[in-house]
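Below are the sequence and a predicted model for it; my questions follow.
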Amino acid sequence: MKQSPPPYALARVPRYTSYPTALQFSDAVGSDRHKAWLAGLGAGDRLSLYIHVPFCAQLCWYCGCHTSVPGQYQRAQRYTDCLVREIETVARHLGPHGGVSQLHFGGGTPTYLKSAEFMRILMACSTHIGSLEQAEIAVEVDPRTLDDERITLLGDLGVTRVNLGVQDFDEGVQRKINRLQSFDLVTRTVKALRTAGVPNIGFDLMYGLPGQTVDSVRRSARQAAALAPDRVAVFGYAHVPWFKKHQALIRETDLPDEGERFAQMRAAAEVWTAAGYVPIGFDHFARLGDSLANAARDGVLARNFQGYTDDGAEAVIGFGASAISALPGGYVQNEPRIGVYRALTADGGLASVRGVAVTADDRLRRDAIGRLMCRFELDMDALCARHDVPRDILADARDRLEGYALDGLCRLDGGHVTIPEKARPFVRVVASSFDAYLSDGTRHSRAV
């Protein structure tokens, strides 16, 4: 029998990894504003560094990231030269800061880089930005290309967290997304990483992929749970072939319908909670005692472009093509085209080409959205008092919340908003009440 999803599962709303979202970025904000924001950092502002490595050995058809398949490794070496120059340039513009709390390598596939390039980047960060001795170092990896040399390197460098792209263990699904990797391969990789001394291992899983069913998603989740990862993210596939042309290689007739997709999400969540994992936000899970679970328990969970995080840094500085920086003054994004990025950084320039300045109203609404996304509750009166604004400034949001309350997505008690557990998959919909930029004509991913 065909399943019908709840109506709000079809809503298209931002993922709110930032506010304003990237759709508000424009070339009105560029390198000059970027320099000023870097210089304006304070001595107590901690830094989270993000390194984007836009290379993969093979293109996965579902991928929504900025990446490519280089013909020769020399491209990665030249790109590393650019990264090091950019790190040096940013360091020259940095004001006093509170040190580095996290260094995150994302992509693409960061472990496409060999040890020499990896070491150059780490050395540049520690030499020019700040010591990494107390920082969490996180690396995203592809089990298919993670050889013994790279695993040993991760352990020797003191990498504290590795995230494996698992997606799904069903071979039929893997063929439809051009990513073949066996359960045995992932098992061996996890064991090798733990032997090398990597203390925290996370998995990325997906639902809504071509060929997936509720049973196959449940089966993959159970296989993944048997490997006892410390953290898990369960993402819904976003089919956006108008934005990522290679996704046209996925046949739309192979994609699950909305009802099936919602059921897959619920099935995965049931497996992880039954295995003793703590739900984090709307798409993450963590083992009891993990720092992400502790952050959620203590009310200090945060959200950034990597998803949910326990890193409370005041600024995120992104390096590499397409990387985004989140600074107190606003957001800036680097040029995504590698050739243009190389040219911009060649003579000691910044690669930032677009962004958005954050207004006082943006900060108010970002605070509201963040608290709902991370805590599932919000005291609007306290929020307005904290930002020193009148309560009626959020009248538009209150009106929308009243409608969602009638539909059971939230509860309103005066100025206090809570999202009941059964409605938490739709937290993005409720949070969108505070989005002053949201337009019905804008294309976003589904709420579920």
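Perfect, thanks for sending it.

Could you use CA atoms for every contact and neighbour count after this?
Will do.

Could you tell me how many residues sit around the closest residue in space to Lys244 that isn't next to it in sequence?
Closest residue in space to Lys244, ignoring its immediate chain neighbours: Gly64 at 6.4 Å, by C-alpha to C-alpha, 6 or more residues apart in numbering. By the criterion of other C-alpha atoms under 10 Å, Gly64 has 18 neighbours.

now do Pro7
Other residues near Pro7 come to 9 when the count uses other C-alpha under 10 Å.

Please report the distance of it from Ala423.
Distance, Pro7 to Ala423, by C-alpha to C-alpha, to the nearest Å: 12 Å.

What of His444?
His444 sits at a distance of 20 Å from Ala423 (criterion: C-alpha to C-alpha).

out of these two, which sits in the more crowded spot?
When His444 and Ala423 are compared on other C-alpha under 10 Å, the one with more neighbours turns out to be Ala423, at 18 against 15.

give the contact list for the residue nearest to the more buried one when sequence neighbours are not counted.
Nearest residue to Ala423, sequence neighbours excluded (C-alpha to C-alpha, 6+ apart): Leu409, at 5.2 Å. By C-alpha atoms under 8 Å, 6 or more residues apart in numbering, the residues touching Leu409 are Ile419, Pro420, Ala423, Arg424, Phe426, Val427, Val430.

alright, now check it against this:
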Amino acid sequence: MAIDLKTQSLLARFGGQVPRYTSYPTAPHFHQGIDCDNYAQWLQALDPGEGLSLYVHIPYCDRLCWFCACHTRQTLRYAPITAYLKALYREIDTVGGLVPAGACVRAVHLGGGSPTMLLPEDMVDLMARLRVAFRFSDDVEISVEMDPNDLDVPRYDALAAIGMTRASLGVQDFDPKVQETINRIQTFEQTRSVVDSVRARGVRSINCDLLYGLPHQTLAGLERTVSDILSLDPDRIALFGYAHVPWMKKHQQMIPAEALPGAEARFEQMQRAGAMLTEAGYRAIGIDHFAKPDDRLAVAMRDGRLKRNFQGYTDDANGALIGLGASSIGRLPQGYVQNMPATGEYQRMAESGSLCVVRGIEVSLEDRIRRDAIERVMCDFRIDFAQLRAEWGPAAEPLIAEARRLAAADGGELVALDGDALSLRPQARVFARSVAAAFDTYLQTGKGRHSIAV
């Protein structure tokens, strides 16, 4: 499918490096002025009736995938994981002791790294310790990121025992040449076995992650991968563009830059894969997620309740996200916090009984208004001025004026005024990150480098 001249022009102008806007302000603008004392105060100030989400980070893999931009390290020994879990349990107790007793956990996400590297007894012990430290709702959602290469029958049984409700499988691409280049060998048969095994244990929601823009990836190869994934009938599919950031993740230097597809080829891959998914009956969610029409994510989009956080698009409406583990980021009503990224130092802090926060940012009223507007751009492709006024009152007027100026200056290429709202044109929705960047007052400070927009 050839790209027309109009799209080529939009790619050239709006396809540059911009944040993914999983938070606002974005992580490069966190600073050391927010520390453990601030975090303790913020935790204690949570509403006792607040709904909570927990993100638990396991920063270990038994192989290092060269495309990965997550905070993780490779180990072939279990001893470092045992030591890490000891510190993690201490942090869980410390944080849990500061959260008001009435606050209730409604969602847990185990991420990494590879949480499925944990021994079965450690999976069960981790969840038990979380349940002791925090109050859980009866219908808590428990999501786990899974590496098919780690899994065996005892681990499947342990995942069932902890109450996993959503399995998230990294796939990327099934083409052997692509897999070899990114150091991620994983067959279709392995992936199908995981899907069958978790479904046999009652898991009702399965997500698969795919990547476009990978080295040596072709349109035909990606089509085969999408067809294979569709045969597994997952409930959700995330279609991410590979973020080549070797200045931040040194192991990505193992990927030959000359093997990466160019901007137009990436765009074609994204468009074709997305078309295959929607033709198969999936609903497009934001810029990079797809879900069955009856999936909670699709329902949230339909109802105008779609959110965006560090895990991507979500229906999570909880008032706070508590990050646990090295490098984890938390979101509280007052702002964001991030734990010590260095695993050894994190362990020393946690085992001393301290909180582990080393940076963050307190959000101002203006930040909150801009965060709201940016989230609506990323989720709805629209900023409803009446909703902004209803939520923020007269304080929303400067941003509304900015939106009107943006529409006038844009000339209808990306956005237009639609009654009392700013709307992205359908052909411009893939550039939502670039539109969101227009409302980011921190971006002009030049802190941080980002992945390309499409």
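Done, it's in. Since this is a predicted model, take the numbers as computed values, not measurements.

what's the matching residue for the residue nearest to Ala423 of structure 1 over in structure 2?
Aligned by TM-score structural alignment, Leu409 of structure 1 pairs with Leu414 of structure 2.

re earlier: so who does the aligned residue in structure 2 for the residue nearest to Lys244 of structure 1 touch?
Under the alignment (TM-score structural alignment), Gly64 of structure 1 maps onto Ala69 of structure 2. Ala69 of structure 2 makes contact with Ala243, Val245, Lys249 under the criterion C-alpha under 8 Å, 6+ apart.

on that earlier part again, any idea which element the residue nearest to Lys244 of structure 1 lies in?
Using DSSP states H and E, Gly64 of structure 1 falls within no helix or strand.

Would you agree Ala9 of structure 1 is in contact with Arg428?
No. Contact between Ala9 of structure 1 and Arg428 fails when scored by C-alpha atoms under 8 Å: they sit 10.2 Å apart.

re earlier: so which of the contacts of Leu409 of structure 1 is the closest to Arg363 of structure 1?
Taking C-alpha to C-alpha as the measure, Arg363 of structure 1 lies nearest Val430 of the contacts of Leu409 of structure 1, at 17.7 Å.

Could you give the number of residues near the residue mapped onto Pro199 of structure 1 from structure 2?
Pro199 of structure 1 maps onto Arg204 in structure 2 when the alignment is built from TM-score structural alignment. Per other C-alpha under 10 Å, the neighbour tally for Arg204 of structure 2 reads 14.

Scan structure 1 for its longest helix.
In structure 1, taking DSSP state H as the definition, the longest helix is helix 74-93.

Where in structure 2 does that helix fall?
Going by TM-score structural alignment, helix 74-93 of structure 1 sits over residues 79-98 in structure 2.

post-alignment, that stretch versus structure 1, mean distance?
Compared with structure 1 after the fit, stretch 79-98 of structure 2 shows a mean deviation of 0.9 Å (mean C-alpha distance after the TM-score superposition for structure 1).

Just the buried residues of that stretch, please?
For stretch 79-98 of structure 2, burial by neighbour count (16 or more other C-alpha atoms under 10 Å) applies to 81, 84-85, 87-96, 98.

residues making contact with that stretch?
40, 43-44, 60, 118, 126, 129-130, 133-134, 324-325, 343, 346-348, 350-351, 353-356.

Got a ChimeraX select line for the buried ones in the residues you listed?
The following ChimeraX line selects those of the contacts of stretch 79-98 of structure 2 that are buried, judged by 16+ other C-alpha under 10 Å:
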select :40,43,60,118,126,130,133,134,324,325,343,346,347,350,351,354,355,356
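
Narrow the contacts of stretch 79-98 of structure 2 to those in helices?
Cross-referencing the contacts of stretch 79-98 of structure 2 against helices under DSSP H gives 40, 43-44, 126, 129-130, 133, 343, 346-348, 350-351.

can you pull out the strands in the stretch 251-400 of structure 2?
With strands called from DSSP state E, counting those that start in this stretch, the stretch 251-400 of structure 2 shows them at 283-285, 289-291, 307-309, 312-314, 320-324, 329-332, 335-339, 357-362, 382-384.

how much space is there between the aligned partner of Arg120 of structure 1 in structure 2 and Leu355 of structure 2?
By TM-score structural alignment, Arg120 of structure 1 lines up with Asp125 in structure 2. Using C-alpha to C-alpha, Asp125 of structure 2 is found at 21 Å from Leu355 of structure 2.

likewise Ile206 of structure 2?
34 Å.

cool, and Leu46 of structure 2?
As for Leu46 of structure 2, its distance to Leu355 of structure 2 is 16 Å (criterion: C-alpha to C-alpha).

Quick one: neighbours of the closest residue to His246 of structure 1 other than its chain neighbours, just the number.
Among residues not flanking His246 of structure 1 along the chain, Trp61 sits closest, at 5.9 Å (C-alpha to C-alpha, 6+ apart). By other C-alpha under 10 Å, the residues close to Trp61 of structure 1 number 18.

mind listing what Trp61 of structure 1 touches?
Contacts of Trp61 of structure 1 by C-alpha under 8 Å, 6+ apart are Ile177, Asn178, His246, Gln247, Leu249, Ile250.
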